[in-house]
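Student: Build me a model:
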Amino acid sequence: MPQQHAEQQPRRNVHQDIALSLDPPQQTLVLQVAFERLIALAQVRRGVTGVRAGNERRGYVQQVALGQPAQRGHHHLFYPANLPRQAAPASARPGARGRGDASSGEGLRGRDTYFLYRTCRVKILRRVRRTSMGDLERYIVEEWAEDFRAGRLPRREFLRRTVLMAGGTALAVPILDSLGIPTTLEEVAAAAEGPAPSVAQATGVTVPPDDPSLSAEMVTFASGDIAVQAYLAHPRGAGPHPAVVVIHENRGLLEHFKDISRRLAKLGYAALAVDLVSHEGGTPRYMNDLAQVSAILGRTPPERMVAMLNAGVGFLQGLPVVRRDRIGAIGFCFGGGMTWRLATANPDLRAAAPFYGPNPPLADVPKIKAAILAVYGELDTRINAGIPAVREAMQQARVAHEIVIYPGANHAFFNDTVERYNAAAARAAWQRVTAWFQRYLRSA
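Tutor: Below is the predicted model:
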């Protein structure tokens, strides 16, 4: 009598690490990694004694990625004769595909082909195709890669951050491969298990929070079912004042951006710095590992963040101290990109100053009603590559705009808490921004 197959163990979630989707050219790599995980699980759970690998495995995965059935000769697994057979479509019944003696259990049976095809197709490919890797996700990962190549970010921390963005090690490998950074699943897994580095956060304070001429406090307002956290600063005394939405970089609402709000308040504006990770508890929750903030921002649909910013505009417009028809926005790095997107989505915005941010969808540029002051650093070649396209789009849409590129300045040159801070460029840019806001927000 054949030995009875042991009671099947609860099925593992084989796509537990598949939390991030990639562009179509990278889906084959995703499936290849995932198929290797399936092979490992099959070896443990079903007593597989051998695997034929090589180029045939890649061919199979490519066919699965295209939604085609597996062809003869791919993925020869050697199963014991007592492996249970489950019902499969006629095209995938034992003997329909594969090689080997069916009575001995040697070779890849039709049902086995179907099992692997079905698992890859249903459990993984559907997850991959649910969304594509967003441009803001890619923007953040490419910024990390740039910092790694420039020696500003250790390799282990770069790998750890990539795992955070991917949601697991399985998809971190193809992401890294797409960036031209060779690695192994083992190296990535080891980096993922490491602790976050201890980094002292510079305060970046130029205007004290207790300045007697200002009112400054944390506030909350609703954006759908999200209680959005934000920092509000405005002059004490008579109003109403023009207002500016301040949008942080990809590390969240740090003290530097609260300080920018107070700088604007000292000039007579009400300024609201919105925390775009409010839906995940807010920036203070992640102060021991700000890479988690970056990962949350990358994975959050841009439309959701724009909705929070629009709610911030509405919140300002409802304040007695604010002149509701004089609203502007300023943002930096990731926040520069969100400033662009807010300008395309809110016709009430009269002026916007995106600093070295990624372009918005160019098809949305004609929706911009605000006067745009776009600020860049000469050495920030990755971001500057997008200038010609957005300039042409604004010219064709007749958007009032000015583009300024500061010589010798790099990405993040305005942030006085990081090493790329350029004091001369930052002073010149601030003067230009304040003159821009004076022209479009304070003048009649």
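Student: C-alpha from now on. contacts and neighbour counts both.
Tutor: Will do.
Student: Now do the contacts for the nearest residue to Pro154 once chain neighbours are set aside.
Tutor: Distances taken as CA to CA, 6 or more residues apart in numbering place Phe148 nearest to Pro154, at 6.2 Å, with adjacent residues excluded. Residues near Phe148 by CA atoms under 8 Å, 6 or more residues apart in numbering: Pro154, Arg155, Phe158.
Student: can you pick the most crowded of those?
Tutor: In terms of neighbour count, Phe158 stands highest of those at 23 neighbours, by other CA atoms under 10 Å.
Student: what helices or strands is the helix or strand hosting that one leaning on?
Tutor: Per DSSP states H and E: Phe158 is located in helix 155-166. Judged by 3 or more CA pairs under 8 Å, 6 or more residues apart in numbering; DSSP states H and E, helix 155-166 is in contact with helix 135-149, helix 169-178, helix 185-193, helix 291-299.
Student: Strands of the chain, start to end?
Tutor: Here the chain has its strands, by DSSP state E, at 214-223, 226-235, 241-247, 270-274, 322-332, 349-355, 371-377, 401-406.
Student: Could you tell me the end-to-end distance of stretch 112-129?
Tutor: With CA to CA, to the nearest Å as the measure, stretch 112-129 spans 24 Å from end to end.
Student: Going by length in residues, pull out the top helix of this protein.
Tutor: helix 24-46 (DSSP state H).
Student: re earlier: which parts of the helix holding Phe158 are buried?
Tutor: Going by neighbour count (16 or more other CA atoms under 10 Å), the buried part of helix 155-166 is Arg156, Glu157, Phe158, Leu159, Arg160, Arg161, Thr162, Val163, Leu164, Met165, Ala166.
Student: Kindly reformat these as TSV containing distance to Ala351.
Tutor: As requested, the buried residues of helix 155-166 are exported to TSV (distance: CA to CA, whole Å):
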residue	distance to Ala351
Arg156	41
Glu157	38
Phe158	36
Leu159	38
Arg160	38
Arg161	34
Thr162	35
Val163	37
Leu164	35
Met165	32
Ala166	35
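Student: and which of those residues is nearest to Ala329?
Tutor: Minimum distance to Ala329 across those is 27.3 Å, recorded for Met165 (CA to CA).
Student: how about this one, so we can line them up?
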Amino acid sequence: MNNCSDNDSLAKINIPQEAFDWYDEYAHGDIDRRTFLKRLATLGIAGLTLSTLSGVLIPDYALAEQVSFNDPDIKASYLEFAAPEGHGKGRGYLVVPAGVSAENPAPAVLVAHENRGLNPYIEDVARRLAKAGFVAFAPDALYPLGGYPGNDDDGRAMQKTLERNKIEGDFAGAARMLKAHPLTTEKLGMVGFCFGGYLTNQMAAMLPDIIDAAAPFYGTPPQNPVADIKAPLQLHFAGLDKRVNGYWPEYEAALKAAKTDYTAFFYPDVNHGFHNDSTARYDEKSAELAWSRTLEFFKQHLS
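Tutor: Purely as a prediction, here's the structure:
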């Protein structure tokens, strides 16, 4: 169950759009925490302290658990995998629906995190997928550095030290492992958020014979040629996300030129990260609509 009362209380706080825009800059490393907080302090919102305002913008992962790791319908564990194109070895969070076995496999979905490692929100997304009947695997790009450190600031700083092509190599290794896993069918989907949205686009182009369906959330276009994509795409964008949306016209033109099977959804009046239910950027209506579309998309193309 979603922690609706806490998220409702966040939604009732009238936060100016500038604060969300500054948080986006901070979350993507364009400004540091000190600058972010200094800017927030200039807003002077009546009835809100700087601590309260920053507190609702910065993720509180206690709010993000929709499916417990103890849920009897799933089984969660951590799994290492070979990543010869990346750091040699990776590790991630594997969640399997109850009743799935080598004799009764299920389609799989690879989950790609944001720019700060495998945090509790992304682990919960993997559990949500397993609850819906998919074998889900969420790699941690920070594994070569010891794994997600328990807070986003350190995680973000750690991930910035890693070469992007090495991270992509790690996720490629994870995709190949999951495709061949004895508990999975031959069908593999991928979903990712923010940097993970980029990775989802990139893996679809980089591994066209591995990825069978891809659902990037507010992700930038792939570095590999768009024409290489064979999988159907379902793309989700936040209406207020000027940074990512600025890439879309050129990306869409390339998809059309390549005759790629794609559907793009824009959710009006919501911010980048609207699916992440641990911050005030979360928009319940848009998040639930986007997620229901994603599950139906995977059911359609991975069954």
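Student: Superposed, what's their TM-score?
Tutor: The TM-score (TM-score structural alignment, normalised by the length of structure 2) is 0.78; 259 aligned residues with a CA RMSD of 2.7 Å.
Student: Kindly state which residue of structure 2 is aligned to Pro407 of structure 1.
Tutor: Matched by TM-score structural alignment, Pro407 of structure 1 corresponds to Pro268 in structure 2.
Student: swap in Gly337 of structure 1?
Tutor: In structure 2, the residue equivalent to Gly337 of structure 1 is Tyr198, according to TM-score structural alignment.
Student: Give me whichever of the strands of structure 1 is most buried.
Tutor: strand 270-274 (a mean of 31; mean count of other CA atoms under 10 Å).
Student: burial measure for the closest residue to Ala257 of structure 2 other than its chain neighbours, as a count.
Tutor: Leaving aside its chain neighbours, Ala257 of structure 2 sits nearest to Ala227 (8.0 Å; criterion: CA to CA, 6+ apart). For Ala227 of structure 2, the neighbour count with other CA under 10 Å is 14.
Student: Was I right to think Ala393 of structure 1 contacts Val365?
Tutor: Yes: assessed by CA atoms under 8 Å, Ala393 of structure 1 is found in contact with Val365 at 6.4 Å.
Student: who has more neighbours, these two?
Tutor: Val365 (24 against 17).
Student: Just list the residues touching the corresponding residue of structure 2 for the more buried one, thanks.
Tutor: Residue correspondence to structure 2 (TM-score structural alignment): Val365 of structure 1 is matched to Val226. Contacts for Val226 of structure 2 (CA under 8 Å, 6+ apart) come out as Ala205, Ala254, Leu255, Ala258.
Student: which of those residues tops the neighbour count?
Tutor: Ranked by neighbour count under the definition other CA under 10 Å, the contacts of Val226 of structure 2 are headed by Ala205 with 23 neighbours.
Student: Contacts only, for the closest residue to that residue other than its chain neighbours.
Tutor: Spatial nearest neighbour of Ala205 of structure 2, excluding adjacent residues (CA to CA, 6+ apart): Ile229 at 4.5 Å. By CA under 8 Å, 6+ apart, the residues touching Ile229 of structure 2 are Ala204, Ala205, Met206, Pro208, Thr260.
Student: Surely the first one is in contact with Ala214?
Tutor: Translated: Ala204 of structure 2. Yes: using CA under 8 Å, Ala204 of structure 2 makes contact with Ala214 at a distance of 6.7 Å.
Student: Can you check which residues contact both of those two?
Tutor: Ala231.
Student: Longest helix in structure 2, please.
Tutor: helix 284-302.
Student: That helix versus strand 233-238: what angle between them?
Tutor: With axes from the mean of the first three to the mean of the last three CA atoms, to 10 degrees applied, the angle from helix 284-302 of structure 2 to strand 233-238 works out at 170 degrees.
Student: How about the contacts made by the aligned partner of Lys242 of structure 2 in structure 1?
Tutor: Under the alignment by TM-score structural alignment, Lys242 of structure 2 pairs with Thr381 in structure 1. Shown in contact with Thr381 of structure 1 (CA under 8 Å, 6+ apart): no residues.
Student: The one 10 residues further on too?
Tutor: With contacts defined as CA under 8 Å, 6+ apart, Arg391 of structure 1 is in contact with Ile403.
Student: and it, what pairs with it in structure 2?
Tutor: In structure 2, Arg391 of structure 1 lands on Glu252 (TM-score structural alignment).
Student: Of the contacts of Val226 of structure 2, which are still contacts in structure 1?
Tutor: Using both residues aligned by TM-score structural alignment, their matches' CA atoms under 8 Å, structure 1 keeps these contacts from these: Ala205, Ala254, Leu255, Ala258.
Student: any idea which of those residues is the one closest to Ala108 of structure 2?
Tutor: Ala205 (18.4 Å).
Student: any idea how far that closest one is from Leu255 of structure 2?
Tutor: Separation of Ala205 of structure 2 from Leu255 of structure 2 (CA to CA): 11 Å.
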